[in-house]
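*Asks:* Curious how this folds, go ahead:
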Amino acid sequence: MNKPVSLPVIDPAEPFQEAYQDVVRELIQYLKGGLGDNLHSLYLFGSVARKTAIPEQSNLDIVVITRRPISDKANSVISTIKWRFKRTYPFITDLSFQFGLAHEVMDLSSIFTWGFMLKHCCVCLYGDDLSTRFGEFEPSWEIAKHWNMDVDEWLTIYRRKIAEARTGEEQVKAQQVIAKKLLRASYSLIMHKDKQWIEDPTACGQQFLCYHPDKEIDIQRLGILLSGRLVAKRSVIGVLDDYGQWLVKAYKKTEFKIG
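*Replies:* Predicted structure coming up:
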């Protein structure tokens, strides 16, 4: 069995990809101006933070930490930013915002959610970097369950989105999101045994098969959904109902064993 390793931290000194540098600079200025002294700190996570983003395929994922709950006026500012950036930078597929309050982020109960996310998934863009308040994390069931015990909720949401998709483009986007979630959740199910940290969804699926080789066909099907290939709705829903529900039960079973 592999020895536990500390999870990797994204190098904050490594510059963002050239295509995203102006986007990030402008985003910081807009959020500082729109939120004023309520803005505690600002972070990027996802592929732009990791410097692996692909124009016209990758979202811009932002974490905004405030001192107080944001006002209706601030919500309007966020909506305006989304509209402006989609028009100005069409190669960004979407802007995703997550909000948190500084005192809640630092609460002990948030260590495996906010603590893990800021420490190992984000890069601080502005303000007091709260990731420095947390020590390094090791692959564990605690991290896996805090990030994936909601897989049943994701299945319900994306099953409906796929069933109700009006265009092939809309369906493919939903397929890719849920396939990525299921592949990463599959690896997280065995992460506490494997003692590694893997982010690439395809690699997650392959490593998972080392422990569950009987699920090879299911992982192959998820790979097809992730690839962007349009698949018949009934086939996609079949994967979610079959493998997705197996995964939900496997999480509950593991939680019962480990706690």
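
*Asks:* only C-alpha atoms for contact and neighbour calcs from this point on.
*Replies:* Fine.

*Asks:* Identify the residue spatially nearest to the spatially most central residue of the chain, adjacent ones excluded.
*Replies:* The centre of the chain sits closest to G46, judged by Cα atoms, centre = their mean, with a distance of 6.2 Å. Excluding the flanking residues, the one nearest G46 by Cα to Cα, 6 or more residues apart in numbering is D61, at 6.1 Å.

*Asks:* Which element, helix or strand, includes H40?
*Replies:* Using DSSP states H and E, H40 maps to strand 39-45.

*Asks:* Check V48 too.
*Replies:* helix 47-50.

*Asks:* roughly how far is that helix from the heart of the chain?
*Replies:* 11 Å (Cα atoms, centre = their mean, to the nearest Å).

*Asks:* Can you list the neighbours in contact with it?
*Replies:* If you take Cα atoms under 8 Å, 6 or more residues apart in numbering as the criterion, helix 47-50 is touched by I10, F16, Q17, Y20, A53, S58, N59, L60, D61, C121, C122, V123.

*Asks:* ChimeraX command for the buried members of the residues you listed?
*Replies:* Applying 16 or more other Cα atoms under 10 Å to the contacts of helix 47-50 leaves a buried subset, and the ChimeraX line that selects it is:
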select :10,16,20,53,58,59,60,61,121,122,123
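
*Asks:* another one to check against the first:
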Amino acid sequence: MSERGLDRDGTIAREGALDRVPAAFAPVVDAARARITETFDGTRLHSAYIYGSIPRGTAVPGISDLDLQLVLHQEPSEADRADADVIEAALDRAFPQIDGVGVLLTGVGTLLSDLERHDAGFFVACLCTPLLGPDLAGRLPRYRPTSLLARETNGDLALALSRWRARAAEATTDTGRRVLSRGAARRIVRTGFTLVMPRWGGWTSDLDESAELFGRYYPERAAQMRTAAATGRTPSADPAVLSMLTDDLGPWLAAEYTAVHGERAPRP
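*Replies:* Here you go, the predicted model:
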């Protein structure tokens, strides 16, 4: 793999692996595998994956969260979501080395569809590490850092902004504002990176590197993006930080993204 996150043929390399999981998080991964197996039998579960800082080997005990992707044979139901919520809560309670658990649910048909090929498909093929079941990466293309990939992964930031503003207006506690600021900041940094990704010609999921790469092309917004990266790692309850993300940097970024890459194909 090259220094820009690419394989020798110029396609984006899969970024995680189970042998990169830090020792402190190995029991977490084992417990996640067991919980998923106990909860979702083979009639429901096609495959399971782990993604984020834990399989990248950069997780920090007490700070990093556990991110899981479950691919189901059918489209997720309310019962599937309820079972996933139970897994999230159980793992979060059991392991102090993780700060939160997130479980994504996707139907295999949706994931392999033409509409999701450069979004959910890319996510599984390049950003997820196989944990259980057959790996769907072999049924997906190899991806390059193109404008098409940029548009389909992050070309809908404006939709997220409207949801964040509504949640910010309803947030009455520091905990609520921290949760929102963390999610919004991470999304904004990733969008900032994919805005410049085709020009840079590579891939990274590292928040700090993403912010610095963005700043090379948009120096006037570099300080704000560095603040976003810091907030993505250590969330802030400061309303001013949240306002900067949702009312200043975010709207500018959404408009610039549309001008450069266009809008993501509409989803049902």
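
*Asks:* How close are the two chains, by TM-score?
*Replies:* For this chain pair, the superposition-based TM-score is 0.86 by TM-score structural alignment, normalised by the length of structure 1; 257 aligned residues with a Cα RMSD of 2.7 Å.

*Asks:* What is the mean deviation of the helix holding V48 of structure 1 from its aligned residues in structure 2?
*Replies:* Here helix 47-50 of structure 1, set against structure 2 after superposition, deviates by a mean of 1.6 Å using mean Cα distance after the TM-score superposition for structure 1.

*Asks:* What are the boundaries of the strands in the stretch 101-250 of structure 2?
*Replies:* 101-107, 128-132 (DSSP state E, counting those that start in this stretch).

*Asks:* Can you tell me which of those is most buried?
*Replies:* strand 128-132 (a mean of 22; mean count of other Cα atoms under 10 Å).

*Asks:* okay, that one sits on what stretch of structure 1?
*Replies:* With TM-score structural alignment applied, strand 128-132 of structure 2 matches the range 122-126 in structure 1.

*Asks:* Pull the distance from the matching stretch to the chain's centre.
*Replies:* On Cα atoms, centre = their mean, the centre of stretch 122-126 of structure 1 falls 16 Å from the chain's centre.

*Asks:* ok, now stretch 21-29 of structure 1?
*Replies:* Using Cα atoms, centre = their mean, the offset of stretch 21-29 of structure 1 from its chain centre is 21 Å.

*Asks:* related to what we said a few turns ago, the residue nearest to G46 of structure 1 pairs with which position in structure 2?
*Replies:* Checking TM-score structural alignment: D61 of structure 1 goes with D67.

*Asks:* distance of its match from L105 of structure 2?
*Replies:* Going from D67 of structure 2 to L105 of structure 2 by Cα to Cα, to the nearest Å gives 11 Å.

*Asks:* Could you do T58 of structure 2 as well?
*Replies:* With Cα to Cα as the criterion, T58 of structure 2 and L105 of structure 2 are 24 Å apart.

*Asks:* sorry, back to before: in TSV: the contacts of helix 47-50 of structure 1, plus secondary structure and distance to L222 of structure 1.
*Replies:* Formatted as TSV, these follow (DSSP: H, G, I helix; E, B strand; the rest coil; distance: Cα to Cα, whole Å):
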residue	secondary structure	distance to L222 of structure 1
I10	coil	27
F16	coil	30
Q17	coil	29
Y20	helix	29
A53	coil	21
S58	coil	19
N59	coil	20
L60	strand	24
D61	strand	23
C121	coil	23
C122	strand	26
V123	strand	29
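
*Asks:* Tell me the one of the contacts of helix 47-50 of structure 1 nearest F256 of structure 1?
*Replies:* C121 (27.7 Å; Cα to Cα).

*Asks:* buried sites along stretch 155-169 of structure 1?
*Replies:* Quick answer for stretch 155-169 of structure 1 (16+ other Cα under 10 Å): L155, Y158, R159, K161, I162.

*Asks:* Who are the contact partners of the last one?
*Replies:* Taking Cα under 8 Å, 6+ apart as the definition of contact, the neighbours of I162 of structure 1 are E170, Q171, A174, Q175, K233, V236, I237.

*Asks:* Buried members of the residues you listed into PyMOL, please.
*Replies:* Those of the contacts of I162 of structure 1 that count as buried under 16+ other Cα under 10 Å are selected in PyMOL with:
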select buried, resi 171+174+175+233+236+237
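
*Asks:* now the contacts of I162 of structure 1 as TSV including distance to F112 of structure 1?
*Replies:* TSV is the format used below for those (distance: Cα to Cα, whole Å):
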residue	distance to F112 of structure 1
E170	33
Q171	32
A174	27
Q175	28
K233	35
V236	32
I237	31
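
*Asks:* Could you list which of the contacts of I162 of structure 1 belong to helices?
*Replies:* Among the contacts of I162 of structure 1, the members falling in helices (DSSP state H) are E170, Q171, A174, Q175, K233, V236, I237.

*Asks:* D19 of structure 2 - how many residues pack around it?
*Replies:* Using other Cα atoms under 10 Å, D19 of structure 2 is surrounded by 11 other residues.

*Asks:* In structure 1, what sits opposite it in the alignment?
*Replies:* Under TM-score structural alignment, D19 of structure 2 pairs with E14 in structure 1.

*Asks:* distance of that match from V48 of structure 1?
*Replies:* 12 Å.
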